[in-house]
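Trainee: model this:
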Amino acid sequence: MRIVFDPKTLHQSKMGSVTAVVYFDFGGERQFPGAGWSDFVVVVVNWWLAALDRICQGEIETELRFMDGSYWVVVVAQDGANLLLRCTGGRQDAEEVYEVVVRLRDLRSELNNLASKVSQACAMAGIQSVDLDHLRKHLLN
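Mentor: From the prediction side, this is the model:
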């Protein structure tokens, strides 16, 4: 499992929203929500980091939501080391699309790497925002 981020697609709108390609890649033909998915990358990375913090603090279940469309990954703590990821979405009566077990440390590493890459790409592009400031504070902790 890895989280794909394409810094070449990074864009800040006139309203300040920052978008880029970001999606989960489970290998082979399994990308979620789909290969090339573009979303509000700074906002969703902040949400995902906060959700993972809740899991690390003992919460049993949380969601990694995408902002664009109705897609999310339900994260269920399995034990101290593993998490069940249920990729869900597409409609209001959404169904599970894919399910996989990953190690907590692997998801934490992927999210921290993603946050660092997003922060660096925004710095190189001269992008600034309150959400980006929040992301950078999370990286310092």
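
Trainee: okay, CA-based contacts and neighbour counts for the rest of this
Mentor: Fine.

Trainee: quick check: Gly90 touching Ser70?
Mentor: Yes. Gly90 is within contact range of Ser70, at 5.3 Å (criterion: Cα atoms under 8 Å).

Trainee: what about Val45, neighbour count?
Mentor: 23 (other Cα atoms under 10 Å).

Trainee: residues in contact with the longest strand seen in the chain?
Mentor: Criterion DSSP state E: the longest strand present in the chain is strand 2-12. Defining contact as Cα atoms under 8 Å, 6 or more residues apart in numbering, one finds that strand 2-12 is touched by 18-26, 110-111, 114, 117-118, 121-122, 127.

Trainee: can you check stretch 14-29 too?
Mentor: 1-12, 31-42, 129.

Trainee: buried among those residues? Need that as a selection in PyMOL.
Mentor: Buried members of the contacts of stretch 14-29, defined by 16 or more other Cα atoms under 10 Å, are picked up in PyMOL with:
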select buried, resi 1+2+3+4+5+7+10+11+12+31+32+33+36+37+38+39+40+41+42
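
Trainee: so Glu110 sits in a helix?
Mentor: Yes. Under DSSP: H, G, I helix; E, B strand; the rest coil, Glu110 falls within a helix.

Trainee: next, the structure of the following sequence, for comparison with the previous one:
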Amino acid sequence: MVSVVIEEYTLELSKQKSITGGIYFQIGDTFFPDCHWNDFIVVILTWWNKSIKSLETLSVGTSQTFDFMDGPFYVQGVKKDSSHITLHFIKRNQVGLKVIASLDTEIISLKKSITKASKKVIKEVDAKQWITDDIEELRKQIK
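Mentor: Reported below is the predicted structural model:
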């Protein structure tokens, strides 16, 4: 089982209107890229919503990436069949790519986790009365 973890209490709005916060994947007792990873959370969740929607509709064997903005990390999702994907948790390094972990999961399960994380972030930014183009783009993805 894989889940998207967000730490809504870490959200910060920069002068450039970028929102950062804790976001990472949890696979059992493992965290990717790391526990308390801080990144551009709203932009990333927008990307991930688009990626999981693509995996739902594209053909078997198709892949999509779940990118992080900071660091050399990303997750590659490969569609196994109509309802399952294989996730490869990858770190880019000087000699190529290192697969940290791989996992098979249900597409709907990952989609629910991404949607839940997105809704938590939107609830928090609404409470803080932050309005940015990135927030509006994320809002469109979960309607």
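
Trainee: care to give me the TM-score?
Mentor: Laid over one another, the chains give 0.94 as their TM-score (TM-score structural alignment, normalised by the length of the first structure), with 139 aligned residues with a Cα RMSD of 1.1 Å.

Trainee: so of the contacts of strand 2-12 of the first structure, which ones are in helices?
Mentor: Glu110, Leu111, Leu114, Lys117, Val118, Ala121, Cys122 (DSSP state H).

Trainee: filter these down to the buried ones and hand me the ChimeraX line.
Mentor: In ChimeraX, this line selects whichever of these come out buried by 16+ other Cα under 10 Å:
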select :110,111,114,118,121,122
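
Trainee: which of the ones in helices among the contacts of strand 2-12 of the first structure sit farthest apart?
Mentor: Glu110 and Cys122 (18.1 Å; Cα to Cα).

Trainee: picking that back up, ok now the longest strand of the first structure, how far from the chain's centre?
Mentor: 11 Å (Cα atoms, centre = their mean, to the nearest Å).

Trainee: which residues are in contact with Phe40 of the first structure?
Mentor: Ser17, Val18, Thr19, Ala20, Phe66, Met67, Asp68.

Trainee: try 7 Å
Mentor: With contacts defined as Cα atoms under 7 Å, 6 or more residues apart in numbering, the neighbours of Phe40 of the first structure are Ser17, Val18, Thr19, Ala20, Met67.

Trainee: among the residues you listed, which ones are buried?
Mentor: For these, buried by 16+ other Cα under 10 Å: Ser17, Val18, Thr19, Ala20.

Trainee: closest to Glu99 of the first structure out of those?
Mentor: Using Cα to Cα, those come closest to Glu99 of the first structure at Ala20, 24.6 Å.

Trainee: excluding sequence neighbours, find me the nearest residue to that closest one.
Mentor: Leu10 (4.5 Å; Cα to Cα, 6 or more residues apart in numbering).

Trainee: and the buried ones among the contacts of Phe40 of the first structure as JSON lines, adding distance to Trp48 of the first structure?
Mentor: JSON lines is the format used below for those (distance: Cα to Cα, whole Å):
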{"residue": "Ser17", "distance to Trp48 of the first structure": "17"}
{"residue": "Val18", "distance to Trp48 of the first structure": "16"}
{"residue": "Thr19", "distance to Trp48 of the first structure": "16"}
{"residue": "Ala20", "distance to Trp48 of the first structure": "16"}
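
Trainee: restricted to strands, list those residues.
Mentor: Going by DSSP E, the strands hold Val18, Thr19, Ala20 from these.
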